[in-house]
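Visitor: next comes the sequence, and after it the predicted model I'd like to discuss.
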Amino acid sequence: MAQQSSSTRFEKDRKVFFLLIFGFFLYLAYKILEPFLNTIIISILLASLFYPYYTKLLVKVKGRKTIASLLTSFLMVFLIVVPAIVFTTALVEQGVKSVSEVQTWIKEGNLQKIEKTPTFSKIKELGKKHLRFLDIDKLDIQGTLLKATKNFGQYLLSKGAGLLSNVAGFVMRFFIMIFLLYYLLRDGPDMLTKIKYLSPLRPEQEDRIFERIKAVSKSALLGTFVTAIAQGVAGGIGLAISGIPGFFWGAMMGFASLIPVVGTAIIWIPACVYLLIVGKSNWAIFLAIWCIVIVGSLDNFLRPFLMKGEAQMSPFFVFLAIIGGIQVFGLIGIIYGPLILGICAVFIYLYQVEYAEMLGDED
């Protein structure tokens, strides 16, 4: 009996020792991969999004996985990476230029000229009537605008300089991402099978989690960003037609579309007010109609279409997930926030299924 007890204890100690060693090397592996963790996660999400294209190419190249994976990786580069680099570079350049033009316009005394117009006087009177908590007469509009544009310009320059100084790091991560994407597309199903084998969860639970990750990355993220891009492009066209720099402010409109309730209105309403003040009332009316009908319809029809299905998330929760994600993870939180919230929703669902009887008894 004592020998059996000693044997059981030895077996238990051996398992604990194995788990400690295993945990130690897992920690070391994590520290080695930590600098590339964001790249790995983005590669996994991209592989999930582009896998349907990979399967179609696989049929066309007669089952040659290497060729299909290479072609899909190149497709991703031309559809996402190249446009993103061009857009970011142009955005910083146009942003600095727009800020400089606004500062020059203010310093030339154009703001004082506008303040003397009847339209501005009417807007000022409306402000006094409805915004009584503000002493509008004492507001230093010119000083405030100059300070705001200066700070914004410095922010854009610092971000642009940061991007340029980190070119080597970006190039390295870019090639790692392409390398990972290639192998994830080619060997993804085998990797997934091994992960499922190691998981203690039931097969149906595993399938549910992986389906949710795919659904969130495809529907919620795609719906959010494609809608933002579409609204930014449409808004930029309307602004350019109205005589306002379309590229930069269209991009700002795209970012603003992520904000619930107010959305793109935070950009186009001030633009319309500006056009009214400078005497371009016809263009102000045109821009308002354009943004309400064209830009607004994209939010009302395109977003629900792209986010349809079981991965559909409330715009309010998407917004909270994006803002919270940015606060915790930085800019990459735009992706992590909705993804984590979506996976959390799956575990809540699995909990409801697993403990349905107990939850029902308590009711």
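Guide: Looks like it arrived, so ask away.
Visitor: from now on I want contacts and neighbour counts done on CA atoms only, so please keep to that.
Guide: Noted.
Visitor: now the helices for the stretch 51-200 of the chain?
Guide: 65-76, 82-107, 110-115, 118-130, 141-165, 167-198 (DSSP state H, counting those that start in this stretch).
Visitor: distance to residue 210 and mean neighbour count added to these, as JSON lines?
Guide: Formatted as JSON lines, the helices of the stretch 51-200 of the chain follow (distance: least, CA to CA, whole Å; neighbours: other CA atoms under 10 Å):
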{"stretch": "helix 65-76", "distance to residue 210": "21", "mean neighbour count": "19"}
{"stretch": "helix 82-107", "distance to residue 210": "28", "mean neighbour count": "15"}
{"stretch": "helix 110-115", "distance to residue 210": "56", "mean neighbour count": "14"}
{"stretch": "helix 118-130", "distance to residue 210": "52", "mean neighbour count": "13"}
{"stretch": "helix 141-165", "distance to residue 210": "34", "mean neighbour count": "14"}
{"stretch": "helix 167-198", "distance to residue 210": "9", "mean neighbour count": "15"}
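Visitor: redo the ones you listed as a markdown table? Include distance to residue 227.
Guide: Output for those, formatted as a markdown table (distance: least, CA to CA, whole Å):
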| stretch | distance to residue 227 |
| --- | --- |
| helix 65-76 | 19 |
| helix 82-107 | 16 |
| helix 110-115 | 35 |
| helix 118-130 | 33 |
| helix 141-165 | 24 |
| helix 167-198 | 25 |
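Visitor: nearest to residue 8, of those?
Guide: helix 167-198 (25.0 Å; CA to CA).
Visitor: just the angle for that closest one relative to helix 141-165, thanks.
Guide: Taking axes from the mean of the first three to the mean of the last three CA atoms, to 10 degrees, one finds helix 167-198 and helix 141-165 inclined to each other by 70 degrees.
Visitor: next up, a second structure to put side by side with the first:
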Amino acid sequence: MASKMKIETRHWTLIVALLIAFYACYTLIEPYVGSIVLAFIVSLLFAPLHGKIKTLLPNKSNLAAALSCLLLTVIIIIPLIVVFAAILNQGLKFFSDSYAWFSSGGAEIILNSPQVTYAINLVNSLPIEPITAQEIAQKAASTLSKFSGQMLSFSSKFVGDITGMFVNFLLMLFVLFFLLRDHAKIIQTLRHVIPLSRSQEDTLLEEVEKVAKSAVLGSFLTALAQGLVGGFAMWLAGFPGLFWGTMMAFASFIPVVGTALIWLPSAIYLLLIGQWEWGIFLIAWGALVVGSVDNILRPLLMQGNSGMNTLLIFFSLIGGLHVFGLMGLIYGPIVFSVTLVLFHMYEIEFHQFLDKQDNS
């Protein structure tokens, strides 16, 4: 009995020491967790193409992994940098032109419209401090000027942060190289150290892989699709399509309001300046086409989330955004899905006890 107690004490001591060591290691790599997780997700998405490269280069795992990383850089990252630079340039030009238009009397066209005049009179009839069209114009011009300054500051900051982004990208590529090269060894090690049965390990690892892929596809491809169709409509209506399409893609991550944050004010602006046909077109396109992309494409792409219904997916996304930022769109669904899988394992493992409790 004493021997058994000593063994159990030794085991628990080892486990506690290991947990402390793991936490210490985490504190060391915590600033780089985003790059590591991103490398893990990219390795899952890039696995089929890397598998073909490995087939062409048998027994040359280092070269195959290096070529995969190089191919990823060439076909994704470089075009992305070029497009992002074009987006910044288009955004700066748009806000500069808008401020010039506003300052040269464009604001009066909107403020003198019957709709705005009626709205101002309605507001002034309330027991609050009255406002005038001139005050609104001054505040709007000031806001637009500040926003233009913020865009300029952001572009300068972006240029200044290129070095940091480049370092993070190199770190991601470095991790990706080893994840691609040593994928089989990493999975084998995980299977060995996880104290679960082989079937439970398979279920858990498959779920993490499936959910990570579906979270990327569900969130980022939906955002890309909404940005494309929304940007196309904005371009038809006379706005800079590339810039506002990108803004729609980012806005699609915002719960509830989503892309309406972009296309609705644009449509109202068109209605106020008398372009009724384009204003109505933007409202119809935003509500029917852009909204349909989110309602149809996201659930279709995220169907790999282990029994997660729409409510759980919604809370996993907004909760992930709140806690982890943009990467929470991946972390949130993974946390929820793994929890559901573990709960299902619990039900199977303790089914006799649970059935006995139900019948007692």
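Guide: Ah, there it is. This is a predicted model, so every value here is computed, not measured.
Visitor: TM-score for this pair?
Guide: The TM-score (TM-score structural alignment, normalised by the length of structure 2) is 0.82; 356 aligned residues with a CA RMSD of 3.5 Å.
Visitor: quick one: closest of the helices of the stretch 51-200 of structure 1 to residue 225 of structure 1.
Guide: Closest to residue 225 of structure 1 of the helices of the stretch 51-200 of structure 1, according to CA to CA: helix 82-107, at 12.5 Å.
Visitor: tilt between the closest one and helix 141-165?
Guide: Going by the same axes, to 10 degrees, helix 82-107 of structure 1 makes 150 degrees with helix 141-165.
Visitor: how far apart are helix 82-107 of structure 1 and its match in structure 2?
Guide: Helix 82-107 of structure 1, aligned to structure 2 and superposed, deviates on average by 3.3 Å (mean CA distance after the TM-score superposition for structure 1).
Visitor: now do stretch 335-345 of structure 1
Guide: Averaged out, stretch 335-345 of structure 1 is 2.8 Å away (mean CA distance after the TM-score superposition for structure 1).
Visitor: so which bit of structure 2 is that stretch matched to?
Guide: With TM-score structural alignment applied, stretch 335-345 of structure 1 matches the range 330-340 in structure 2.
Visitor: then stretch 168-187 of structure 1?
Guide: Stretch 168-187 of structure 1 maps onto residues 163-182 of structure 2, going by TM-score structural alignment.
Visitor: gap between that stretch and the chain center?
Guide: 20 Å (CA atoms, centre = their mean, to the nearest Å).
Visitor: need the residues that contact it.
Guide: With contacts defined as CA atoms under 8 Å, 6 or more residues apart in numbering, stretch 163-182 of structure 2 is touched by 35-36, 38-40, 42-43, 47, 50, 61-62, 64-66, 69, 186.
Visitor: quick check: the farthest pair among the residues you listed?
Guide: Maximum distance among the contacts of stretch 163-182 of structure 2 (CA to CA): 22.3 Å, for 35 and 61.
Visitor: distance check, the aligned residue in structure 1 for residue 236 of structure 2 against residue 247 of structure 1.
Guide: Residue correspondence, TM-score structural alignment: residue 236 of structure 2 in this structure matches residue 241 in structure 1. Distance check for residue 241 of structure 1 against residue 247 of structure 1: by CA to CA, to the nearest Å, it reads 11 Å.
Visitor: tell me which of those two has more neighbours.
Guide: Neighbours of residue 241 of structure 1 and residue 247, each counted by other CA atoms under 10 Å, are more numerous for residue 247; the result is 22 against 14.
Visitor: identify the residues contacting the more buried one.
Guide: 91, 94, 236, 240.
Visitor: show me which of the residues you listed is closest to residue 104 of structure 1.
Guide: residue 94 (15.2 Å).
Visitor: gap between the residue nearest to that closest one when sequence neighbours are not counted and residue 274 of structure 1?
Guide: Leaving aside its chain neighbours, residue 94 of structure 1 sits nearest to residue 248 (5.9 Å; criterion: CA to CA, 6 or more residues apart in numbering). Distance of residue 248 of structure 1 to residue 274 of structure 1, given as CA to CA: 16 Å.
Visitor: now swap in residue 241 of structure 1 and tell me
Guide: Applying CA to CA, the value for residue 241 of structure 1 to residue 274 of structure 1 is 15 Å.
Visitor: shouldn't residue 302 of structure 1 be in contact with residue 227?
Guide: Yes. Counting by CA atoms under 8 Å, residue 302 of structure 1 touches residue 227, with 6.5 Å between them.
Visitor: these two: which is more packed in?
Guide: residue 227 (24 against 17).
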